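In: Have a look at this prediction, sequence included:
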Amino acid sequence: MEPSNNNGMKKKTLGIIGGVGPLATMFIGEMIVRLTDAETDQDHINMIITNNTNIPDRTSFILGESKDNPAPVIISDTERLHNAGADVLVIPCNTAHSFYEEIQKSSKLPIIHMINETVTRAAKRGANRVGILATTGTITTGVYQSACEKYGMVPIVPDAHIQAVVMSLIYDDIKAGKPADSDKWSIISRAMEEAGCDTVILGCTELSVVGKELKLVGYIDSLLVLAETAIQYCGYKVKRKTGI
């Protein structure tokens, strides 16, 4: 018999297409467990997680620095998770959502759109000038900028110098397994403030790890938004004031 929540809604099994990157994959798994309103092991979401580190780098492909297309590998993982019993999927990588339409079209399962959910959260906050901190791949495709403009918000992206600092924080620190450099973050946050942003989106899952390590507050964390959305989509309740 299928488990259900208190409203009689069937609880769904969540599939996480991970490895993009590995630490962010583990972080969203922890987030979901800590954010779920549960009192016993059996009250938690049933999750199936792949941590496929063979998925090619998304930014390198988008920028033409690599010919290795990540989309077919991600699509193959949607099939793996479908066969394993998942009901809905998430991809804890903002840049991978540049290929969202292609991946969703080939997937037998619905995929929660991380970027749309994050921008919707900003709109609900009444944001106007929204800073977008993300990989150069994500910035180049304009997925966040387009989503913000649909809600009448002004997207603000870093200039080339600040973007280089963002990429260094993502690749040289977090992806390299090193602690987040607080000096780099100070440069980035100061630039966003000077650009007049009233809201800033952490639009890369490695930046979500930075947020945890540096205990950042007041930002819209795309990974946190995805975790909360996944919990609700799967028929569970989000626990508040978790300290994440």
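Out: All right, it came through fine.
In: contacts, neighbours, all on C-alpha from now
Out: Fine.
In: mind listing what the nearest residue to residue 226 once chain neighbours are set aside touches?
Out: What sits nearest to residue 226 in space, not counting adjacent residues and going by Cα to Cα, 6 or more residues apart in numbering, is residue 114, at 5.7 Å. Contacts for residue 114 (Cα atoms under 8 Å, 6 or more residues apart in numbering) come out as 90-92, 94, 97, 222-223, 225-226.
In: Let me have these in CSV, extended by neighbour count.
Out: Output for the contacts of residue 114, formatted as CSV (neighbours: other Cα atoms under 10 Å):
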residue, neighbour count
90, 21
91, 24
92, 31
94, 27
97, 23
222, 26
223, 29
225, 17
226, 23
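In: Look up the closest residue to residue 153, ignoring the ones flanking it.
Out: Using Cα to Cα, 6+ apart, the closest residue to residue 153 is residue 128 (4.9 Å).
In: now residue 200
Out: residue 131 (4.4 Å).
In: Which is the succeeding secondary structure element to the helix or strand hosting that neighbour?
Out: Residue 131 is part of strand 129-133 when elements are defined by DSSP states H and E. Sequence order places helix 136-141 as the next helix or strand after strand 129-133, per DSSP H and E.
In: hmm, who's touching that next one?
Out: Residues contacting helix 136-141 (Cα under 8 Å, 6+ apart): 58-60, 62-63, 94-95, 98, 132, 144-145, 157, 163, 167.
In: can you give me the helices in the protein?
Out: Ranges of helices in the chain, per DSSP state H, are 22-35, 58-62, 70-84, 100-106, 114-124, 136-141, 143-150, 160-167, 182-194, 205-214, 222-233.
In: give the contact list for the residue nearest to residue 153.
Out: By Cα under 8 Å, 6+ apart, the neighbours of residue 128 are 152-154, 197-199.
In: Output these in TSV; the columns should cover neighbour count and distance to residue 41.
Out: Below are the contacts of residue 128 laid out as TSV (neighbours: other Cα atoms under 10 Å; distance: Cα to Cα, whole Å):
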residue	neighbour count	distance to residue 41
152	13	43
153	19	41
154	17	43
197	20	41
198	14	40
199	22	36
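In: Of those, just say which sits nearest to residue 25.
Out: residue 199 (25.1 Å; Cα to Cα).
In: Residue 219 is in contact with that closest one, correct?
Out: Yes - with contact defined as Cα atoms under 8 Å, residue 199 counts as touching residue 219 (6.8 Å).
In: then this one, side by side with the first:
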Amino acid sequence: MKKTLGIIGGVGPLATMFIGEMIVRRTKASKDQEHVHTIIDNDTTIPDRTAYILDQTNENPVPYLQRDTQKLASVGADIICIPCNTAHTFFHEMQEVSPVPVLHMIRETAKRASELGAKRVGILATDGTLAANVYQAALQEMDIEPVIASVHIQKQVMSVIYDYVKAGKEVTPEQWQPIEDAMLGLDCDRIILGCTELSIVNKELKLGERYIDSLIVLAEVAITACGYELNN
């Protein structure tokens, strides 16, 4: 029995369109009817997750995330995913109000790192995701050592996410190279792209096999969870 996928989007909008594309491209199908039935709610009204995690006087995104979870289930979604790593800080709040399963992007990405035999993994993510400790905890559960960038490099990562990708600007190889060099200098055998805006950078710059792209992991898990096969 094939299942319908619901996607809570808008976090950010470009990453939402990209996961939709990846689901189509990674599904083994020869015609329209063999693709995953997907319902996308590109809800750009959801408040910034990092801003709230770092300062809870900002608007709380949880009511929006819970509303969208219930909305997608009410219109036929059998499984729900959200292509935003930082939003998984509030995973339990989303799942507790959802009548259907919500996929856990961060746990699935940590599981992928384990399957690849990684032992020391760099995490490139928002300040909010890092402050919430969700990736560190997920990797440690897999007996993998998490590695965080220096304050200087983390500022560059946040600039790439907010000043470039979220602003619709392209990131150049010259802008990305210092980030990669710094993580490799920390002896990371793999690097997690733990923000879906960084998945856009990966798409444009083709960063290479050392990286584990959380958005692509989520797309592949969603496909199989809905009862479809992956392309080779």
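Out: Here it is on my side, so go on. This one's a predicted model, so the numbers in the text were calculated from it and none came from an experiment.
In: how big's the offset between the strand holding residue 131 of the first structure and the second structure?
Out: For strand 129-133 of the first structure, the mean deviation from the second structure after alignment is 0.4 Å (mean Cα distance after the TM-score superposition for the first structure).
In: packing partners for that strand?
Out: helix 143-150, strand 154-156, strand 199-202 (3 or more Cα pairs under 8 Å, 6 or more residues apart in numbering; DSSP states H and E).
In: give me that answer again for 10 Å
Out: The helices and strands touching strand 129-133 of the first structure, judged by 3 or more Cα pairs under 10 Å, 6 or more residues apart in numbering; DSSP states H and E, are helix 114-124, helix 136-141, helix 143-150, strand 154-156, helix 160-167, helix 182-194, strand 199-202.
In: In JSON lines, list these along with distance to residue 38 of the first structure.
Out: Shown next, in JSON lines, are those (distance: least, Cα to Cα, whole Å):
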{"stretch": "helix 114-124", "distance to residue 38 of the first structure": "24"}
{"stretch": "helix 136-141", "distance to residue 38 of the first structure": "35"}
{"stretch": "helix 143-150", "distance to residue 38 of the first structure": "33"}
{"stretch": "strand 154-156", "distance to residue 38 of the first structure": "37"}
{"stretch": "helix 160-167", "distance to residue 38 of the first structure": "36"}
{"stretch": "helix 182-194", "distance to residue 38 of the first structure": "34"}
{"stretch": "strand 199-202", "distance to residue 38 of the first structure": "27"}
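In: which of these sits most buried?
Out: strand 199-202 (a mean of 22; mean count of other Cα atoms under 10 Å).
In: how big's the offset between that one and the second structure?
Out: Mean for strand 199-202 of the first structure is 0.5 Å (mean Cα distance after the TM-score superposition for the first structure).
In: chain center to that strand, what's the gap?
Out: When C-alpha coordinates are averaged (Cα atoms, centre = their mean, to the nearest Å), strand 199-202 of the first structure and its chain have centres 12 Å apart.
In: Repeat that for stretch 24-38 of the second structure.
Out: 21 Å.
In: and if you look at stretch 205-221 of the second structure?
Out: 10 Å.
In: how long is it end to end?
Out: End-to-end span of stretch 205-221 of the second structure (Cα to Cα, to the nearest Å): 24 Å.
In: Stretch 166-175 of the second structure too?
Out: Using Cα to Cα, the two ends of stretch 166-175 of the second structure sit 16 Å apart.
In: coming back round to it: against residue 93 of the second structure, how distant is the counterpart of the residue nearest to residue 226 of the first structure in the second structure?
Out: Mapped onto the second structure by TM-score structural alignment, residue 114 of the first structure lines up with residue 105. According to Cα to Cα, residue 105 of the second structure and residue 93 of the second structure sit 15 Å apart.
In: Verify the contact between residue 17 of the second structure and residue 9 for me.
Out: Yes - assessed by Cα atoms under 10 Å, residue 17 of the second structure is found in contact with residue 9 at 8.3 Å.
In: Now the common contact residues for the two.
Out: Common contacts of residue 17 of the second structure and residue 9 (Cα atoms under 10 Å, 6 or more residues apart in numbering): 40, 42, 83.
In: want to try CSV for these, with distance to residue 182 of the second structure as columns?
Out: Shown next, in CSV, are those (distance: Cα to Cα, whole Å):
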residue, distance to residue 182 of the second structure
40, 36
42, 34
83, 26
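In: quick one on the thing from earlier: now distance to residue 193 of the first structure too, for the contacts of residue 114 of the first structure, in CSV please.
Out: Below are the contacts of residue 114 of the first structure laid out as CSV (distance: Cα to Cα, whole Å):
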residue, distance to residue 193 of the first structure
90, 31
91, 30
92, 27
94, 23
97, 27
222, 19
223, 22
225, 22
226, 25
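In: Grab the two from those residues that are most spread out in space.
Out: 97 and 225 (14.7 Å).
In: Which part of the second structure matches stretch 24-38 of the first structure?
Out: With TM-score structural alignment as the criterion, stretch 24-38 of the first structure aligns to 15-29.
In: Of all the residues in that stretch, which ones are buried?
Out: Judged by neighbour count using 16 or more other Cα atoms under 10 Å, the buried positions of stretch 15-29 of the second structure are 15-16, 18-20, 22-24, 26-29.
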